[in-house]
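K.L.:
Make a model of this:
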Amino acid sequence: MPDIREIPLEFQGKIIILTGAAGGIGAALAREFAQRGARLALCDLNAPALNDLAQELGALQMVCDVTVESRIQAVVKEVEVTLGPVDIFFSNAGFSAGEPGHAASAPDRIWQAAWEVHVMAHVYACRAVLPAMLARGQGYLVQMASAAGLLNQIGDAAYSTSKHAAVGFAEALAISHGHEGLKVSVVCPQYVATPMLGYDDPGAAAPLPDVLSPKTAAQRIADAMEEERFLILPHPQVADYMAFKAMEPEKWLAAMRKLRARLMAKLGKLDLAQMHKWM
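P.N.:
Okay, here's the model as predicted:
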């Protein structure tokens, strides 16, 4: 009988908890997973949008603040009672707030929120589902990070720093538990046409080759999950940027400084919704 870890993932019938599900990449992922036959439990703080999506997909819905561990625990318990054991926990919630001046200028509340949403929410999810997954010898944890967690996001040090930490935590999970049947993926997209980038209409990004629609990003993420890749790069070019950073760190830093200066000259400020159009 083949080792269960060698069997490629099939979404059909899988029970998935997805946080940050009500909009952007999260909503696109929910639709993609539903199309592939998954059974979904959708979580978000935006109750009206969450309700609309859950009704559309016939999914379980739970309003949830991912920074409160007791709420994550309650979500998992409800899913286990209502749907069954959790096969996949996809921690997707995230935000970007920028910074008003120098790299440490964002207020403490932004730094703390970035840590809680981008790191501790993943930790809480793992505490809630990992023991049962290890007992069964199977389970899948997927954590949304960012290309900023591998490279850097100019103009948002709190975002970049917390996303680096998210990548590190995903690596620790894979190292510690990969031999116990646990699958781990960390997703590191670059630019996706979501409200975070100022897109209410994802189609408005179509002329920009490096900006993916949420639907395309979700398809690429789901495809990579089926292959059980640890590092999921919806934008393949990020791998080249990583290699350049690793091989030539001084040159990479110099190039990033030049890019920052160019953006400041063009825009006068580091606004993510505008910067990506000039990258």
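K.L.:
drop to CA atoms for contacts and neighbour counts, all remaining ones
P.N.:
Fine.
K.L.:
Quick check: buried residues in the lengthiest helix in the chain?
P.N.:
When the chain is scanned for its longest helix (criterion: DSSP state H), the result is helix 157-177. Across helix 157-177, burial judged by 16 or more other Cα atoms under 10 Å covers 157-167, 169-171, 173-174.
K.L.:
With stretch 85-96 instead?
P.N.:
Applying 16+ other Cα under 10 Å to stretch 85-96 flags 85-94, 96 as buried.
K.L.:
again, but for stretch 126-135
P.N.:
By 16+ other Cα under 10 Å, the buried positions in stretch 126-135 come out as 126, 128-130, 133.
K.L.:
Likewise for stretch 31-38?
P.N.:
31-34, 38.
K.L.:
Repeat that for stretch 68-83.
P.N.:
Neighbour counts using 16+ other Cα under 10 Å place 69, 71-73, 75-77, 79, 83 of stretch 68-83 among the buried residues.
K.L.:
Spit out the contact partners of Asn49.
P.N.:
That one is not Asn; residue 49 is Ala. 22-23 (Cα atoms under 8 Å, 6 or more residues apart in numbering).
K.L.:
Shouldn't it be within a helix?
P.N.:
Yes - applying DSSP: H, G, I helix; E, B strand; the rest coil, one finds Ala49 inside a helix.
K.L.:
circling back: quick one: which of the buried residues of stretch 126-135 is nearest to Tyr199?
P.N.:
Cys126 (31.5 Å; Cα to Cα).
K.L.:
Ser91 versus the closest one, what's the distance?
P.N.:
Cys126 is 10 Å from Ser91, where distance means Cα to Cα, to the nearest Å.
K.L.:
Please apply the same query to Leu253.
P.N.:
Leu253 is 30 Å from Ser91, by Cα to Cα.
K.L.:
ditto for Pro189
P.N.:
14 Å.
K.L.:
got it, and Ala113?
P.N.:
15 Å.
K.L.:
Check Tyr159 too.
P.N.:
Noted for Tyr159: a distance of 16 Å to Ser91, by Cα to Cα.
K.L.:
Also Lys215?
P.N.:
Lys215 is 18 Å from Ser91, by Cα to Cα.
K.L.:
Grab the nearest non-local neighbour of Ile232.
P.N.:
Val187 (4.7 Å; Cα to Cα, 6 or more residues apart in numbering).
K.L.:
Ala222 touches Ala34, doesn't it?
P.N.:
No - with contacts counted by Cα atoms under 8 Å, Ala222 stays clear of Ala34, the gap being 11.0 Å.
K.L.:
how near is the nearest residue to Val119 once chain neighbours are set aside to Val63?
P.N.:
Take Val119 and drop its neighbours on the chain: the residue closest to it by Cα to Cα, 6+ apart is Ala166, 5.3 Å away. As judged by Cα to Cα, Ala166 and Val63 stand 23 Å apart.
K.L.:
quick one more, to check against the first:
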Amino acid sequence: MEVREKTAVVTGAASGIGRAVATALAARGARVMVADISSGVHDAGAEIGAAAWQGDVSAPDGIRDLLAAAEAQLGPVDLYFANAGIIGPPGLSGDEAEWDRAFDVNVRAHIRAAQQLIPGWQQRGEGYFVSTASAAGLLTQIGQAAYSVTKHAAIGFAEWLSVTYGDDGIRVSCLAPMGVNTPLLRGGETADSDADRTANRAVTSAGKVLEPADVADVVMAAVESETFLILPHPEVLEMYRMKGSDYDRWLRGMRRYQRTLAESAAH
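P.N.:
Sure, this is the predicted structure:
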């Protein structure tokens, strides 16, 4: 899809990948609304030259208000980047509210946005939904239960959208990076939890940590070519192939990797 003169909404856009994607969209001539629960979204909007909306995009009313604001200020939404995300409980100890919050932000926010967008896109015969998942959704992430589970679910939902609505002119892409230099990743370096710190090391030692602007360039190329799976780290595809070719061997390898990380932390 050509993004010039299209209306795009980007969630989780106060910083990181979301802000970089919004910047890239604006540079290519799109009308952009940035959304985030953080008040920093207003600074991001001012810097990018985009409209800004502050609120909770994981709540049904929040998404409804966001889309209404975007349409009122910029016109009908053509592209929606479901980018907001959180880590969630690292293991089995998280309570119901923590798990619900992870599912609300990382999965249900995508479902709720699609529920409101898809009917209109079907009528217009065009629309583009971009889901930010993670390599953790194709593989897994050591030390991060909720993040791994919800990112798997996000990829599953994006696949379903593409299969179900692709013949209606609706395009879907799913972003699955490894380490990106964002507040989400940097927060793991100084986390109180051993599991959180181990999870951070698992990501940073698995491959190069990319800058958000580099990821945004890959995202834009994928949207323009209408490619479903966006892999800023090409090595993820090889890891995914290895997983599929011998699942038990891959699980044994991941357990070895987990032990290695634990041993290095002990020293």
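K.L.:
What's the TM-score once they're superposed?
P.N.:
Overlay of the two chains. TM-score (TM-score structural alignment, normalised by the length of the second structure): 0.90; 252 aligned residues with a Cα RMSD of 1.9 Å.
K.L.:
circling back to that earlier point, right, and out of the buried residues of stretch 126-135 of the first structure, which lies closest to Glu226 of the first structure?
P.N.:
Met133 (18.3 Å).
K.L.:
need the contact list for that closest one.
P.N.:
Residues in contact with Met133 of the first structure (Cα under 8 Å, 6+ apart) are 86-87, 139, 182.
K.L.:
now for the residues you listed, which pair is the farthest apart?
P.N.:
Maximum pairwise distance among the contacts of Met133 of the first structure (Cα to Cα): 12.4 Å, between Val86 and Leu182.
K.L.:
shared neighbours, those two?
P.N.:
Contact criterion Cα under 8 Å, 6+ apart; residues shared by Val86 of the first structure and Leu182: 133, 139.
K.L.:
out of the buried residues of stretch 68-83 of the first structure, which are inside helices?
P.N.:
Counting by DSSP H, the buried residues of stretch 68-83 of the first structure contribute 69, 71-73, 75-77, 79 to helices.
K.L.:
The residue positioned nearest the centre of the first structure and Leu263 of the first structure, how far apart?
P.N.:
Nearest residue to the geometric centre of the first structure (Cα atoms, centre = their mean): Met144, 1.7 Å. As judged by Cα to Cα, Met144 of the first structure and Leu263 of the first structure stand 27 Å apart.
K.L.:
just Asp44 of the first structure next, same as before
P.N.:
Separation of Asp44 of the first structure from Leu263 of the first structure (Cα to Cα): 33 Å.
K.L.:
and if you look at Val192 of the first structure?
P.N.:
Taken as Cα to Cα, the span from Val192 of the first structure to Leu263 of the first structure is 19 Å.
K.L.:
Give the burial count for Gly18 of the second structure, as a bare number.
P.N.:
Neighbourhood size, Gly18 of the second structure [other Cα atoms under 10 Å]: 29.
K.L.:
Residue in the first structure paired with it?
P.N.:
Using TM-score structural alignment, the partner of Gly18 of the second structure in the first structure is Gly26.
K.L.:
Please settle this for me: is its match part of a helix?
P.N.:
Yes - counting by three-state DSSP, Gly26 of the first structure is found in a helix.
K.L.:
ok, it - contacts?
P.N.:
Neighbouring residues of Gly26 of the first structure by Cα under 8 Å, 6+ apart: 18-20, 92-93.
K.L.:
how about 6 Å then?
P.N.:
Contacts for Gly26 of the first structure (Cα atoms under 6 Å, 6 or more residues apart in numbering) come out as Gly20.
K.L.:
and the gap between it and Met62 of the first structure?
P.N.:
Gly26 of the first structure is 14 Å from Met62 of the first structure, by Cα to Cα.
K.L.:
One more: Tyr199 of the first structure?
P.N.:
Tyr199 of the first structure is 25 Å from Met62 of the first structure, by Cα to Cα.
K.L.:
Between the two, which is the more surrounded one?
P.N.:
For Tyr199 of the first structure and Met62, the more surrounded residue by other Cα under 10 Å is Met62, and the numbers stand at 22 against 16.
K.L.:
what does Gly143 of the second structure align to in the first structure?
P.N.:
Aligned partner of Gly143 of the second structure by TM-score structural alignment: Gly155.
K.L.:
ok, its match - how many residues close by?
P.N.:
With other Cα under 10 Å as criterion, Gly155 of the first structure counts 21.
K.L.:
need the helices for the first structure, in chain order.
P.N.:
Taking DSSP H as the criterion, the first structure contains helices spanning 24-35, 47-57, 69-82, 108-115, 121-136, 157-177, 214-226, 237-247, 249-267, 272-275.
K.L.:
Residue in the second structure paired with Arg260 of the first structure?
P.N.:
Using TM-score structural alignment, the partner of Arg260 of the first structure in the second structure is Gln258.
K.L.:
which non-adjacent residue is nearest that match?
P.N.:
Distance criterion Cα to Cα, 6+ apart; nearest residue to Gln258 of the second structure, sequence neighbours excluded, is Ile142 at 6.6 Å.
K.L.:
I'd like the distance between the one you found and Ala206 of the second structure.
P.N.:
In terms of Cα to Cα, Ile142 of the second structure sits 11 Å off from Ala206 of the second structure.
K.L.:
Which one's more surrounded, the two?
P.N.:
Ile142 (24 against 13).
K.L.:
Surely that one and Thr198 touch.
P.N.:
No - look at Ile142 of the second structure against Thr198 with Cα atoms under 6 Å: they stay out of range, at 7.3 Å.
K.L.:
Trp111 of the first structure: how many residues sit nearby?
P.N.:
Neighbourhood size, Trp111 of the first structure [other Cα under 10 Å]: 18.
K.L.:
Relative to Thr150 of the second structure, how far out is the aligned partner of it in the second structure?
P.N.:
Aligning on TM-score structural alignment places Trp111 of the first structure opposite Trp99 in the second structure. Trp99 of the second structure is 9 Å from Thr150 of the second structure, where distance means Cα to Cα.
K.L.:
before we move on, the earlier item: considering the buried residues of stretch 31-38 of the first structure, which is situated nearest to Val119 of the first structure?
P.N.:
Phe33 (23.8 Å).
K.L.:
Pull the contacting residues for the closest residue to that closest one other than its chain neighbours.
P.N.:
Distances taken as Cα to Cα, 6+ apart place Phe11 nearest to Phe33 of the first structure, at 6.9 Å, with adjacent residues excluded. Going by Cα under 6 Å, 6+ apart, Phe11 of the first structure touches 36-38.
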